[in-house]
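> Below is the sequence, then the predicted model.
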Amino acid sequence: MDKRQMSTKENTLDQSRLVESMKRHPVVWFFGITLSFTWIYELLIFGILKLPMYYLVPGGYGPTLTAIFLTIMTSGRTGIRNIAQRCLYWRTGWRWYLVVFGSLPALMLLCILLIPAAKAALQMPTYTAALTYIPLFILTLLLFGPLAEEVGWRGFALPLLQQRYGPLVGTVILGGFWGMWHLPLFLFVPGYNGAGADIGSKLLAFFLFVIFCIPLAILFTWVFNGTRGSLLMVIILHTVNNTSPVWLFLGSVPKSIGDGILKYLFTIGLALLAVLLLLMTRGRLRYKRSL
């Protein structure tokens, strides 16, 4: 056997070991690649080059791109076909559509009504504004979070975490990583999600955001399990979270209220909703091993 053949054989063995490692530890690989890809990209774009926010899109696709890569490496066409089918699965029943489109806006509206100053400033959207929301919804779905993330978070990581740790612990782990994945934005984007200018206020805002992500992840898990693993429904729910509660109701509420008491009240309301879902499902969040 000549040196070229030996080198080819060694490369084949290395690739085989790599794929075997991905099969044995898919969640570790997923979180490792996802965080590395997005953090390095956002450090370069926002921390070093100081570019505008619309450069966020490629880095935001870290979870979905990682999930597709690992699925190809470990499951091939069968795994990709499964992801595609779940992204298109819409026959979940009309009640789930009410939950997906209405739960978070209703919770936000309730929180606004509990604050006298916010309630006084609230103005419901006009017909023209409602029509404007449609292209905003589509743009957000495609570019700013939902499609870029959910194939990874709920499509790849959540089923594996639920199988190993159960629905509650698995969701808490996922929610923590989901929140931590946003760290560079708090550090390098001025005012991101209420972060101040000094490092202390940035880290505090980041910590509160991670806490917020955990009950939100519980809601997402409940919807994902209840709709038999429909990625389409959690993608839509993610889009609603990113658009309608803020755009429909906060536009007329003073920013000081929105970034202050209203944000904390909404987090508390979301936590109470998560507790209610856990009590209703005895901690199972409608999980079935077949998902």
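Structure received.
> rest of the way, CA atoms for contacts and neighbours
Fine.
> measure Tyr41 to Trp178 for me?
Counting by CA to CA, to the nearest Å, the gap from Tyr41 to Trp178 is 17 Å.
> same deal with Arg17?
Distance from Arg17 to Trp178, by CA to CA: 29 Å.
> Those two: which has the busier surroundings?
Using other CA atoms under 10 Å as the criterion, Arg17 and Trp178 rank with Trp178 on top: 21 against 12.
> which stretches of the stretch 1-150 of the chain form helices?
3-24, 26-42, 56-60, 62-74, 76-88, 94-113, 116-121, 127-143, 146-152 (DSSP state H, counting those that start in this stretch).
> which helices and strands sit right next to the second one?
Spelled out, it's helix 26-42. For helix 26-42, the elements it packs on are helix 56-60, helix 62-74, helix 183-188, judged by 3 or more CA pairs under 8 Å, 6 or more residues apart in numbering; DSSP states H and E.
> by how many degrees do it and helix 3-24 diverge?
Angle, helix 26-42 to helix 3-24, by axes from the mean of the first three to the mean of the last three CA atoms, to 10 degrees: 100 degrees.
> Test my guess that Phe206 contacts Phe188.
No - using CA atoms under 8 Å, Phe206 makes no contact with Phe188, being 11.9 Å away.
> Who has more neighbours out of those two?
Set side by side, Phe206 and Phe188 show more neighbours around Phe206, with 24 against 18, by other CA under 10 Å.
> OK, contacts around that one?
Shown in contact with Phe206 (CA atoms under 8 Å, 6 or more residues apart in numbering): Gly179, Met180, Leu183, Phe186, Ala195.
> can you tell me how far it sits from Pro184?
Counting by CA to CA, the gap from Phe206 to Pro184 is 10 Å.
> got the angle between the longest helix along the chain and helix 94-113?
With secondary structure taken from DSSP state H, the chain has its longest helix at helix 199-226. For helix 199-226 against helix 94-113, the angle by the same axes, to 10 degrees is 150 degrees.
> Which residue, neighbours along the chain excluded, lies closest to Val240?
The spatially closest residue to Val240, leaving aside those adjacent along the chain, is Phe101, at 6.5 Å (CA to CA, 6 or more residues apart in numbering).
> Structure two is appended below for comparative analysis:
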Amino acid sequence: MKTVPNLRAAAIYAAGFSLTALLFSATAMLLVGMAAGFTGTTAPPISLLAAGVAGPTLAAILFARLFRRERLSPNTGLPSWKLLLLPFGYGLAALLGAKASGATVVVPSITDIALAFTLQLLVVALLEEIGWRGHLVPVLAARLAPIAVALLVALAWFFWHLPKFGIGPLFVAMLAIGGLANSILLTRLLYARGGGLVGCIVLHASFNTAETVIDPNATSMPAQYGAFAAVIAVSVVAAAIAWHRNRDWFHARPR
């Protein structure tokens, strides 16, 4: 099996998928906004959020129909109950990171955090993971070693977040580091016993929800960055451990 041609083709496929997902997300948000404008109302935030994250799923549907590529099937078993601890672990890390900034930290109610996790789980993480781990990773995993797949998908995932680049260079740098770490974790989890696509959705939602354990409207920006940095640090450490324990798997030639 020739690695270089596979890598080139995989990179083109990943780049095309990322661009298509970005275009679909932007178009979906535009359509939701236009529909609200025609009716003289304001688009509900949840509608805009769902439209914004629908791009990867829509791209997966399109690419699956246009390019009938061989796929390496992920684990389809039920995820481990231990994954239910992820929201608490990431949330605690975010809270400690925010407090470490020295700024005043305001914590929302448990009900608000639970609602945020539900939204992340059933909308954001679900619609993203169907595309990234449900389609792109299995297609690339049939041609490349898992570590190469994780790196390519991290890059594609990073550029799909292009609209957020305007937040600032520090955020973009943190986004790149966090995306790479989570891509390694999620690639392994997709094929691990007790993981699978559902497990990836839980992990993704847990990571995102961690940022909601502090109230962004009542907490300073340094505290918010402290929370984000702490959550990323957890993923980086977890990714390093996952890679170290599964080096042979990550660098194995595709089956």
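Done, it's in. As the structure is a prediction and not an experimental result, all values here were calculated from the model.
> Need the TM-score between these chains.
Scored against TM-score structural alignment, normalised by the length of structure 2, the superposed chains reach a TM-score of 0.71; 237 aligned residues with a CA RMSD of 4.2 Å.
> quick one on the thing from earlier: ok, so of the contacts of Phe206 of structure 1, who is nearest Leu113 of structure 1?
Minimum distance to Leu113 of structure 1 across the contacts of Phe206 of structure 1 is 25.2 Å, recorded for Ala195 (CA to CA).
> Next, name the residue at the spatial heart of structure 2.
Nearest residue to the geometric centre of structure 2 (CA atoms, centre = their mean): His204, 5.3 Å.
> mind listing what the aligned partner of Thr71 of structure 1 in structure 2 touches?
Per TM-score structural alignment, the equivalent position to Thr71 of structure 1 in structure 2 is Ala64. Listed by CA under 8 Å, 6+ apart, the contact set of Ala64 of structure 2 reads His135.
> Of the helices of the stretch 1-150 of structure 1, which is nearest Phe249 of structure 1?
helix 94-113 (6.9 Å).
> Buried residues of the closest one, list them for me.
Buried positions in helix 94-113 of structure 1, judged by neighbour count with 16 or more other CA atoms under 10 Å: Trp96, Tyr97, Val100, Phe101, Ser103, Leu104, Pro105, Leu107, Met108, Leu109, Cys111, Ile112.
> what does the fourth one align to in structure 2?
Okay, so that is Phe101 of structure 1. With TM-score structural alignment as the criterion, Phe101 of structure 1 matches Leu84.
> same deal with Phe209 of structure 1?
That one, Phe209 of structure 1, aligns with Leu175 by TM-score structural alignment.
> For Cys200 of structure 2, see how far away the nearest residue to that match once chain neighbours are set aside is.
Nearest residue to Leu175 of structure 2 in three dimensions, chain neighbours excluded: Phe158, at 7.3 Å (CA to CA, 6+ apart). As judged by CA to CA, Phe158 of structure 2 and Cys200 of structure 2 stand 17 Å apart.
> Kindly report the same for Pro222 of structure 2.
For Pro222 of structure 2 relative to Cys200 of structure 2 (CA to CA), the value is 29 Å.
> In this structure Val137 of structure 2 contacts Arg188, no?
No - between Val137 of structure 2 and Arg188 there is no contact under CA under 8 Å: 10.4 Å.
> of those two, who's got more company?
Comparing Val137 of structure 2 with Arg188 by other CA under 10 Å, the one with more neighbours is Val137, at 27 against 24.
> aligned partner of that one in structure 1?
Under the alignment (TM-score structural alignment), Val137 of structure 2 pairs with Leu158 of structure 1.
> so which helix or strand takes in its match?
helix 158-165 (DSSP states H and E).
> residues in structure 2 aligned with the next helix or strand after that helix?
Downstream of helix 158-165 of structure 1, the next assigned helix or strand under DSSP H and E is helix 167-180. Taken onto structure 2 by TM-score structural alignment, helix 167-180 of structure 1 occupies residues 146-159 there.
> Show me the contact partners of stretch 31-38 of structure 1.
Under the criterion CA under 8 Å, 6+ apart, residues Gly59, Gly60, Gly62, Pro63, Thr66, Phe177, Trp181 lie in contact with stretch 31-38 of structure 1.
> List only buried entries from those residues.
Buried members of those, counted by 16+ other CA under 10 Å: Gly59, Gly60, Gly62, Pro63, Thr66, Phe177, Trp181.
> Dump the residues you listed to TSV, plus distance to Gly32 of structure 1.
Formatted as TSV, these follow (distance: CA to CA, whole Å):
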residue	distance to Gly32 of structure 1
Gly59	14
Gly60	15
Gly62	11
Pro63	10
Thr66	10
Phe177	10
Trp181	11
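> Tell me the one among those residues nearest to Arg4 of structure 1.
Set against Arg4 of structure 1, the nearest of those by CA to CA is Thr66 (32.0 Å).
> The closest one touches Phe30, doesn't it?
Yes - using CA under 8 Å, Thr66 of structure 1 is in contact with Phe30, at 6.3 Å.
> Count the neighbours of the aligned partner of Pro58 of structure 1 in structure 2 for me.
In structure 2, the residue matched to Pro58 of structure 1 (TM-score structural alignment) is Ala51. If you count neighbours by other CA under 10 Å, Ala51 of structure 2 ends up with 23.
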